[in-house]
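[1] Pasted the sequence and its predicted model underneath.
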Amino acid sequence: MAKKTLKRKQKENVEKEDDPKKKVADEPAAKKVKWINRQRVLVFATRGINYRHRHLMEDLKKLMPHHRSECKMERTKSLQVVNEICEMKNCNKAILFEGRMKRDLYMWFANVPTGPSAKFLIENIYTMRELKMTGNCLRGSRPLLSFDEHFTTHAHYNLLKELLTQIFSVPNHHPKSQPFFDHVYTFAVLDNRIWFRNFQILTEDGALTEIGPRFVLNPVKIFSGSFGNDTLWENPNYISPAKLRQSLAKKAANKYINRVEQKMVRHANKPDLSYAVNPIDEIFKGDLVEKAMEIEEKFEMDKNENTKKLVKNKVKKIKKKPVVAKKVKKAKFVKSKKKLQKRRR
């Protein structure tokens, strides 16, 4: 009996497996989506960056689901090594954070291996943790890229626009991305610099709230190749941060000279006479009787002072000459008489 029951159960299981799965008419057939735009961005740094630069790099990694990370690169190695690392990681774009003196941060955007590449000085860095904005977006969602109208006026801005779109735009149907847009990256040109902001889209009307991070890209050079080769464009308004610090130190050293110059200018511009003040105007302020008494007292004080001065001058005139002076004169007269008598003899 036990054998018969086992055979029946096995037959039932086989019949269930053979039955085709029932499909609901309302559900559309699932289509296989192809991931065509296979952009991969290598994001890493050289040794010498400080903690703020590292936090900025981590923020960018969170915003870019199509990134690939790598260990810090040694300073002794040339930048051409980055092309080899990108080949090993199967990446066709690269963002390199290059720190100097634990102060300055340079960022490289490159299209590997053919180029072009651009070098920027990063200024005014504010990470997500520092800002603590109210905006928020899902991790891995695709962003909209908004560029200023200045990106269409000049050729170098147009080239940078294409480079930034290829790096920051998340490919469609990427395995780690979400299939919708809920935040915007804005790139605005102001004061010969590119200002980066990240906003959350609240409503369809266009209401936005900032998420972060914030930073300013000061372009230095654009190269034809990847991390080098011929320079296509160079910023004429660029001043290195070391020179800026040097000029500030010189200004601080000349503080004493500036202070003396300011003093001389102040004395030169100071008027000799102030505007005329009418003393009678003070009479009508306050109690009239008290003012009259004060004026009388002042008048009497002035009189007394004048009389004292006159008395002193008279006393000086009356004083006799000292007796010692007369004796000296007499002695001189006697000596002169004796000399004359000797000559006559």
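    Yes, it's here.
[2] C-alpha only now, for contacts and for neighbours.
    Fine.
[3] can you give me the helices in this structure?
    Secondary structure of the chain (DSSP state H): helices located at 2-18, 51-63, 81-89, 128-131, 155-168, 241-253, 255-269, 288-318, 323-344.
[4] Using CSV, please lay out those helices together with mean neighbour count.
    Putting the helices of the chain into CSV (neighbours: other CA atoms under 10 Å) gives the following:
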stretch, mean neighbour count
helix 2-18, 9
helix 51-63, 17
helix 81-89, 15
helix 128-131, 13
helix 155-168, 16
helix 241-253, 11
helix 255-269, 11
helix 288-318, 11
helix 323-344, 10
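[5] In addition, the following structure is provided for comparison:
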Amino acid sequence: MSAYKSFSKQKPNGQKQNGDEDTRPKNRQRVLMLSSRGVTHRHRHLLADLNSLLPHSRKDAKLDTKTQLGQLNELADLYSCNNVMFFEARKGKDLYVWLSKPPNGPTIKFHANNLHTMEELNFTGNCLKGSRPVLSFDAAFEKQAHTRVIKELLTHTFGVPQTSRKIKPFVDHVMGFTIADNKIWIRCYQIAETESAKAKPGDGDEDAAPTATVAKAGKGETNVSLVEIGPRFVLTPIVILEGSFGGPVIYENKEFVSPNQIRSDLRKAKAGRYNTRAEGTVERKAKKRDMGLRTGEGPRTVDELDERVLFA
């Protein structure tokens, strides 16, 4: 009877009933995910993968405009979302990711590259649909002010609250955020637990490095390892705005070079090599003409029987 009472005080997702509610403030987060016109199939599959990993997200149709992004605040208010993830595609090849906290902000604009979806990677890892992730952040996020803002916004966007209606009461995967080369590398791993037989003392190679973390569980032992699930992508922060899709710029990445500028520099480099060859060809022809090596061109010596000499 006591066991029945203890279980009856809990909801199906592991939460307590109203009689034993926690007085701490609840984490109520909901993410609106949508894209602009012109996204490629890879961008669309990445958005679908993130939507499947985040049970507290709501996917919406494509946004027709790329200039009036303030409309996203109205959409977020319409769907009762306090986070927005917007995929902006440029020229059918460049992808920019906007993370915002409507209606007051802040807003972070990223450039996404090195995209690899779950279908492309085909990893062996898997997780339960609707489960909550463990967010793992690099210690470098605490070193600078703008990285702390980025960490907070990533936590609100990718952190699934316990009060969400679509979640399952399991935590079976990890989302890792690492800073390297002033970029944020995002990976997703499954927490795999396998039971192993108890090894006798003296068995095995003592010098061999362990491949997984071993946690004791009762009589036996459990090997806990991480298996990558996907997707993979890298985010380069560009600007941080004070408001939601607007307002003054509070941080700007001076080292960021837009893909358009990179492609323009490559075209100019190719054009410069062609112009150098063309100028060299003109110089060689002029040199041969001055030396009299080209027929009908260059300086000619005046003969004694020339008309200009005879009838001078």
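    Great, that's in hand. Given the structure is predicted, the values throughout are model-derived calculations rather than measurements.
[6] now what about the TM-score between them?
    The TM-score (TM-score structural alignment, normalised by the length of the second structure) is 0.72; 237 aligned residues with a CA RMSD of 1.9 Å.
[7] picking that back up, any chance of the helices of the first structure in a markdown table, plus distance to residue 211 of the first structure?
    Listed next are the helices of the first structure as a markdown table, based on distance: least, CA to CA, whole Å:
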| stretch | distance to residue 211 of the first structure |
| --- | --- |
| helix 2-18 | 52 |
| helix 51-63 | 11 |
| helix 81-89 | 30 |
| helix 128-131 | 7 |
| helix 155-168 | 16 |
| helix 241-253 | 28 |
| helix 255-269 | 42 |
| helix 288-318 | 70 |
| helix 323-344 | 101 |
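[8] closest one to residue 44 of the first structure among these?
    Closest of the helices of the first structure to residue 44 of the first structure is helix 51-63, at 7.7 Å (criterion: CA to CA).
[9] Give the aligned range of that closest one in the second structure.
    Residues 41-53 of the second structure are matched to helix 51-63 of the first structure when aligned by TM-score structural alignment.
[10] what's the spacing between the most centrally placed residue in the first structure and residue 103 of the first structure?
    Compute the mean C-alpha point of the first structure, and by CA atoms, centre = their mean the closest residue is residue 124, 3.9 Å away. The spacing between residue 124 of the first structure and residue 103 of the first structure, counted by CA to CA, to the nearest Å, is 12 Å.
[11] Over to residue 291 of the first structure?
    To residue 103 of the first structure, residue 291 of the first structure is 69 Å away according to CA to CA.
[12] returning to that earlier point: just list the residues touching the counterpart of the residue nearest to the centre of the first structure in the second structure, thanks.
    Under the alignment (TM-score structural alignment), residue 124 of the first structure pairs with residue 114 of the second structure. When contacts are counted by CA atoms under 8 Å, 6 or more residues apart in numbering, residue 114 of the second structure touches 232, 233, 234.
[13] one more time with 10 Å
    Residues near residue 114 of the second structure by CA atoms under 10 Å, 6 or more residues apart in numbering: 185, 232, 233, 234, 235.
[14] Tell me the counterpart of the last one in the first structure.
    Put plainly, it is residue 235 of the second structure. Using TM-score structural alignment, residue 235 of the second structure pairs with residue 217 in the first structure.
[15] Quick one: neighbours of its match, just the number.
    With neighbours defined by other CA atoms under 10 Å, the count for residue 217 of the first structure comes to 21.
[16] what's the answer for residue 195 of the second structure, then?
    14.
[17] and it, that one's in a helix?
    No. Applying DSSP: H, G, I helix; E, B strand; the rest coil, one finds residue 195 of the second structure to be strand, outside a helix.
[18] Skip the chain neighbours and tell me the closest residue to it.
    With CA to CA, 6 or more residues apart in numbering as the criterion, residue 195 of the second structure has its nearest non-adjacent residue at 4.6 Å, and that residue is residue 222.
[19] cool, and residue 161 of the second structure?
    The shortest distance from residue 161 of the second structure to any non-neighbouring residue, by CA to CA, 6+ apart, is to residue 27 (5.7 Å).
[20] residues contacting the aligned partner of the one you found in the first structure?
    By TM-score structural alignment, residue 27 of the second structure lines up with residue 37 in the first structure. By CA under 10 Å, 6+ apart, the residues touching residue 37 of the first structure are 170, 171, 172, 173, 174.
[21] need those in a markdown table with neighbour count and distance to residue 306 of the first structure, can you?
    Putting the contacts of residue 37 of the first structure into a markdown table (neighbours: other CA atoms under 10 Å; distance: CA to CA, whole Å) gives the following:
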| residue | neighbour count | distance to residue 306 of the first structure |
| --- | --- | --- |
| 170 | 26 | 97 |
| 171 | 20 | 100 |
| 172 | 18 | 102 |
| 173 | 16 | 105 |
| 174 | 19 | 103 |
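[22] Show me which pair in the residues you listed is furthest apart.
    Greatest spatial distance among the contacts of residue 37 of the first structure (CA to CA): 170 and 173, at 8.9 Å.
[23] Identify the contacts common to these two.
    Taking CA under 10 Å, 6+ apart as the contact rule, residue 170 of the first structure and residue 173 both touch 37, 38, 142.
[24] Am I right that the second one is in contact with residue 169?
    In this case it means residue 38 of the first structure. No. Applying CA atoms under 10 Å, one finds residue 38 of the first structure not in contact with residue 169, separated by 11.5 Å.
[25] Now do the shared contacts for those two.
    Here residue 38 of the first structure and residue 169 have residue 66 as joint contacts, going by CA under 10 Å, 6+ apart.
[26] The two - which one has more neighbours?
    Set residue 38 of the first structure next to residue 169 and count neighbours by other CA under 10 Å: residue 169 wins out with 17 against 14.
[27] who's in contact with the aligned partner of residue 237 of the first structure in the second structure?
    Mapped onto the second structure by TM-score structural alignment, residue 237 of the first structure lines up with residue 255. Contact analysis of residue 255 of the second structure by CA under 10 Å, 6+ apart lists 182, 238.
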